[in-house]
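Asks: fold the following.
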Amino acid sequence: MSQERSVPKLPRLVLDNIYAFPPNRDTLGGTAYFIVENQMNILIDAPPWNQTDQEFLEQQGGVEWLFITHRDAIGSAQEIQKKFGCKILIQEQEAYLLPESTVTTFETQFTLSSQSSVFWTPGHSPGSSCLYFNRHGGVLFTGRHLLPNLQGQPIPLRTAKTFHWPRQIQSIRLILERFNSDSLHSICPGANTGALRGERLMNQAYEKLALLDLEAYLLSQAIL
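Replies: Model prediction:
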């Protein structure tokens, strides 16, 4: 007896004009996001590449930019570019992972629009980067640079695959210097979203980051 295939879930509205896709097996359970701007549409990391998601993106007007937050979030980026003719943005150290795609690279920061910009936060991977969206009090899309713990609080997570732990901690310090409680309200993490218990973002982000004992994290051991 054949079993019916489950129908893929539609992306979920997180905030006005921001959608979160279901976790993607091809990116180790990563969560991709989609920002619908007046100026352009920005896809953050590769979502599951199925008909449901393709039709959703088409209905929203397609994709102009695909921003990759880190090397494990590439997924079907090449297929997405072929489908929509979008530009792929990735930090220069990880561009070699897309040899058959046309990519735009940056060193430390890159401005996409008057509302969206990206900046380099190395540590989790050599080219780990975040995207900042200046609406809704400031939303930071962190990839795997900052993830929710079991209490839904943003933390750095050291694993056996972490590229450079001290740099990751330093990248958090730079985020705290770059923003304040008025300019950074929410974080949309690129994985571990199940810890948010149905939510897709962490609020009061700056205040929670400011409470982290970064010196203690610096001495923490890797989680296998």
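Asks: switch to C-alpha atoms for all contacts and neighbour counts from now on
Replies: OK.
Asks: run the chain-centre distance for the lengthiest helix in the chain.
Replies: Using DSSP state H to define each element, the chain has its longest helix at helix 165-178. How far helix 165-178 lies from its chain's middle: 17 Å, per CA atoms, centre = their mean, to the nearest Å.
Asks: got a list of contacts for it?
Replies: Outside helix 165-178, the residues within contact range by CA atoms under 8 Å, 6 or more residues apart in numbering are 121-124, 145, 156, 158, 206, 209-210, 214, 217-218.
Asks: please repeat the previous calculation with a cut-off of 7 Å.
Replies: Helix 165-178 is contacted from outside by 121-124, 158, 210, 214, 218, using CA atoms under 7 Å, 6 or more residues apart in numbering.
Asks: do stretch 132-146 as well
Replies: For stretch 132-146, the surrounding residues in contact (CA under 7 Å, 6+ apart) are 69-70, 115-118, 124, 128, 130-131, 154-156, 182-191.
Asks: run this one through as well so I can compare:
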Amino acid sequence: MDSTTQHPRIGKEPFVQDASNPFHRTMTMASIRKILPANIPGEFFVDRTCIDCGTCAWLAPDTFADRNGFAYVWKQPSTERERIRAHMSVLSCPVGAIGSRMAQDYTLAEEKLPEPIDRNIFYCGYHSSKSYGAASYLIRRPEGNILVDSPRFARPLVKKLEDLGGVDLMFLTHKDDVADHERFHGHFGCRRILHEADLGRETASIEIVLRGDDIQNLAPEIRIIPVPGHTAGSCCLLWKETVLFTGDHLSWDPGKKSLHASKHTCWHDWSRQIHSMKRLSGFSFEWVLPGHGTRCHLPVPEMNREMEKLIGRMTATS
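Replies: A predicted model of the protein is given here:
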């Protein structure tokens, strides 16, 4: 979602901040009085403050799904793994819309986040309402860790990031998903990277400003690929020709089992996004890790085929 647009149901963060202690945050739960009728009866539920960001549905698909603009519990957790995934969804929900009828211990879920995805790549969890619930990721590397887009500045996550070596760089794929970037910069002293076309009042203090559409090497194994379209300054980050961090440029549609780009949420220029997708198809990668939407992992030849199919569908709607 465009950072200048306020979703009509965004009204709270899932943690209450104590002004006297920036690390003291108390979880606020969903309200049983606001429970959605679609929830199956049982322990966990989603209330009507849900903003339909999709986080819980892909994080814990055995428990949560989407229907008519809201998430809901379609099956109560029945195994330890399902319970932990449900707890991870509670922690990661950007507006605290997931609740339980009884007290819960979130220790194991906190230990799972950040969650390893692939060789030194981690999913952070703890989504922020400021980015409409965008996912963020950590690249762990000896030269200094890179945080891709901003999660919520939550105490358990910050402590785990410290344990993983801190944050040296913060790569912001585009202006919508900057969320708590100032707080992470203030705590870790990390330098932030954003394209000049997406700079605004909230990002005027960014340390490293990208310019133009040229591909740049952030490090020998990391490339910055400008992909204007969703926003004028959208960029992807390619790690070791394997993992592509896509922001809101590209994701996976689990229902259609295909790659997806959204014309409905293209805030800048759809024709430029098509051109950017064609440019991106010239690179090799196995993982698509988006800000919004579901991630996917495919062999390179299959990913290439899916990219060509997507470009065909996008071109047909231009």
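Asks: let me see the TM-score of these two.
Replies: TM-score for the superposed chains, counting by TM-score structural alignment, normalised by the length of structure 1: 0.83, backed by 207 aligned residues with a CA RMSD of 2.3 Å.
Asks: of the contacts of stretch 132-146 of structure 1, select the buried ones using a ChimeraX command.
Replies: Only the buried entries of these go into this ChimeraX selection, using 16 or more other CA atoms under 10 Å:
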select :69,70,116,117,118,124,128,130,131,154,155,156,183,184,185,186,187,188,189,190,191
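Asks: among the contacts of stretch 132-146 of structure 1, which ones are in strands?
Replies: Counting by DSSP state E, the part of the contacts of stretch 132-146 of structure 1 found in strands is 116-118, 130-131, 154-155, 186-189.
Asks: and which of those is nearest to Ile74 of structure 1?
Replies: Closest to Ile74 of structure 1 out of those is Cys130 (14.5 Å), distances taken as CA to CA.
Asks: what residue in structure 2 is paired with the closest one?
Replies: For Cys130 of structure 1, the aligned position in structure 2 is Cys236, judged by TM-score structural alignment.
Asks: give the contact list for its match.
Replies: 173, 224-227, 244-247.
Asks: what's the closest non-adjacent residue to the counterpart of Tyr217 of structure 1 in structure 2?
Replies: If you follow Tyr217 of structure 1 across to structure 2 using TM-score structural alignment, you land on Met314. With sequence-adjacent residues excluded and distances taken as CA to CA, 6 or more residues apart in numbering, Met314 of structure 2 is closest to Ile274, at 6.5 Å.
Asks: and the one you found, what's its match in structure 1?
Replies: Checking TM-score structural alignment: Ile274 of structure 2 goes with Ile169.
Asks: the helices in structure 2, which residues?
Replies: Using DSSP H, the helices of structure 2 run over 55-59, 80-92, 107-112, 155-163, 181-188, 270-280, 300-316.
Asks: what ranges does the stretch 101-250 of structure 2 have for its strands?
Replies: Assigned strands in the stretch 101-250 of structure 2, in chain order: 115-118, 121-123, 137-139, 146-148, 169-171, 191-195, 208-210, 216-219, 222-226, 235-239, 243-247 (criterion: DSSP state E, counting those that start in this stretch).
Asks: counting neighbours, which bits of stretch 62-75 of structure 1 end up buried?
Replies: For stretch 62-75 of structure 1, the neighbour count (16+ other CA under 10 Å) marks 62-75 as buried.
Asks: whereabouts in structure 2 does that stretch align?
Replies: Aligning stretch 62-75 of structure 1 against structure 2 (TM-score structural alignment) gives residues 166-179.
Asks: give me the residue at the spatial middle of structure 1.
Replies: Centroid check for structure 1 by CA atoms, centre = their mean gives Gly143 as the closest residue, at 3.3 Å.
Asks: which one in structure 2 is aligned with that residue?
Replies: Matched by TM-score structural alignment, Gly143 of structure 1 corresponds to Gly247 in structure 2.
Asks: and its match, how far from Thr28 of structure 2?
Replies: For Gly247 of structure 2, the distance to Thr28 of structure 2 equals 28 Å [CA to CA, to the nearest Å].
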